[in-house]
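Visitor: Structure of the sequence below:
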Amino acid sequence: PLNVDAYTAFVAVTHDPKIDDPALLHAFARNCFYIGALGSRKTHAKRGDRLRAQGARESDIARIHAPIGLAIGAVSPSEIAVAIMAEITAV
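Guide: Predicted structure coming up:
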């Protein structure tokens, strides 16, 4: 398991549910202070459905910052990284 806790900002960026979903469930259980996931609103809606089917609570799913990062019009990977870090800092 991932060694994360309430002082951890957890960010899921693989776009692979087989990797991201179990990690998100672990982040919920470990009460990470920030939980974010890369993807569009449509992708996030599907993610929520999968997580609910695996027993996630609505309150946990609501904790996921998605689409991730501050809305600064980020497009490139480096811009997206800055937007994510800005949101984590704001939280």
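
Visitor: rest of the way, CA atoms for contacts and neighbours
Guide: OK.

Visitor: What segments of this structure are strands?
Guide: Along the chain, the segments classed as strands by DSSP state E run 9-12, 34-37, 64-65.

Visitor: now the end-to-end length of stretch 50-60.
Guide: Criterion C-alpha to C-alpha, to the nearest Å; first-to-last residue distance in stretch 50-60 is 13 Å.

Visitor: Would you mark the buried spots in it?
Guide: Using 16 or more other C-alpha atoms under 10 Å as the test for burial, stretch 50-60 gives Leu51, Ala56, Asp60.

Visitor: Go through the strands of the chain and pick out the most buried.
Guide: Highest mean neighbour count among the strands of the chain (mean count of other C-alpha atoms under 10 Å): strand 34-37, with a mean of 22.

Visitor: and it, what other elements does it pack with?
Guide: With contacts defined as 3 or more C-alpha pairs under 8 Å, 6 or more residues apart in numbering; DSSP states H and E, the packing partners of strand 34-37 are strand 9-12, strand 64-65.

Visitor: And this one, please, so the two structures can be compared:
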Amino acid sequence: IELRVSPAHRLVIAGISPITAPCAAFAVTLGFEVIVCDPDEAACRALDVPGVEVHATLPSAFISDRTCHGATAVVALTHDPRIDDLAMMEAVRTQAFYIGVMGSQRTSQARAERLKRSGGLSDAQIARIHMPIGLALGSKTPAEIALAVMADIVRVQHGKALDEL
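Guide: Next up is the predicted model:
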């Protein structure tokens, strides 16, 4: 019998949006340790997903203060560049196995330019970021988007290329 010991799979969700609760709930069901960070204390109090740790802090500060080990996924779900961009700038400096941020193809291209120009990120760092986030399932509702995000995280976690699906 082979016994492998590794850190628990962790999902750090940067920001609270309509996608956050279903994404956190899926992740808990999949066995992830889930941590949600948002600077809005009222939004943090209102988020009620069993098994989820919530921190009323700027996600970028949480990510830079804590170790995101190789079994960590970091996702930004707000569409707010002040939260999402800063979280991405910190996440690429970690060992996180998955880093992703929401937005259309056009928004993602603009974000990549911003991260390069303002954030000083290299092309290699920007290439680590899944943007747009998630599998292209044609998702419309918050739950469908959350499913697409978690499906993509599981795909990467298991080392599957998109063309293998």
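
Visitor: I'd like the TM-score for the two structures, please.
Guide: Taking TM-score structural alignment, normalised by the length of the first structure as the basis, the two superposed chains have a TM-score of 0.93; 91 aligned residues with a C-alpha RMSD of 1.0 Å.

Visitor: quick one, what contacts Pro132 of the second structure?
Guide: Pro132 of the second structure sits next to Gly100, Val101, Met102, Gly103, Ser104, Gln105, Ser108 when contact means C-alpha atoms under 8 Å, 6 or more residues apart in numbering.

Visitor: Just the ones of the residues you listed in helices?
Guide: Using DSSP state H, Gln105, Ser108 are the members of the contacts of Pro132 of the second structure that sit in helices.

Visitor: will you turn the contacts of Pro132 of the second structure into CSV that also has distance to Ile133 of the second structure?
Guide: Formatted as CSV, these follow (distance: C-alpha to C-alpha, whole Å):
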residue, distance to Ile133 of the second structure
Gly100, 5
Val101, 5
Met102, 5
Gly103, 7
Ser104, 9
Gln105, 10
Ser108, 9
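
Visitor: Of the contacts of Pro132 of the second structure, just the buried ones, PyMOL syntax please.
Guide: Per 16+ other C-alpha under 10 Å, the buried members of the contacts of Pro132 of the second structure correspond to this PyMOL selection:
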select buried, resi 100+101+102+103+108
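
Visitor: distance of the aligned residue in the second structure for Thr43 of the first structure from Ala27 of the second structure?
Guide: Using TM-score structural alignment, the partner of Thr43 of the first structure in the second structure is Thr107. As judged by C-alpha to C-alpha, Thr107 of the second structure and Ala27 of the second structure stand 26 Å apart.

Visitor: So these two - more neighbours on which side?
Guide: Under the neighbour definition other C-alpha atoms under 10 Å, Thr107 of the second structure and Ala27 were set side by side, and Ala27 has more, 25 against 14.

Visitor: whereabouts in the first structure does the host helix or strand of the more buried one align?
Guide: Take DSSP states H and E as the rule and Ala27 of the second structure turns out to sit in helix 20-29. Counting by TM-score structural alignment, helix 20-29 of the second structure pairs with no residue of the first structure.

Visitor: If you count contacts, what does that helix end up packed against?
Guide: Looks like helix 20-29 of the second structure contacts strand 10-14, strand 33-37, helix 142-157 (3+ C-alpha pairs under 8 Å, 6+ apart).
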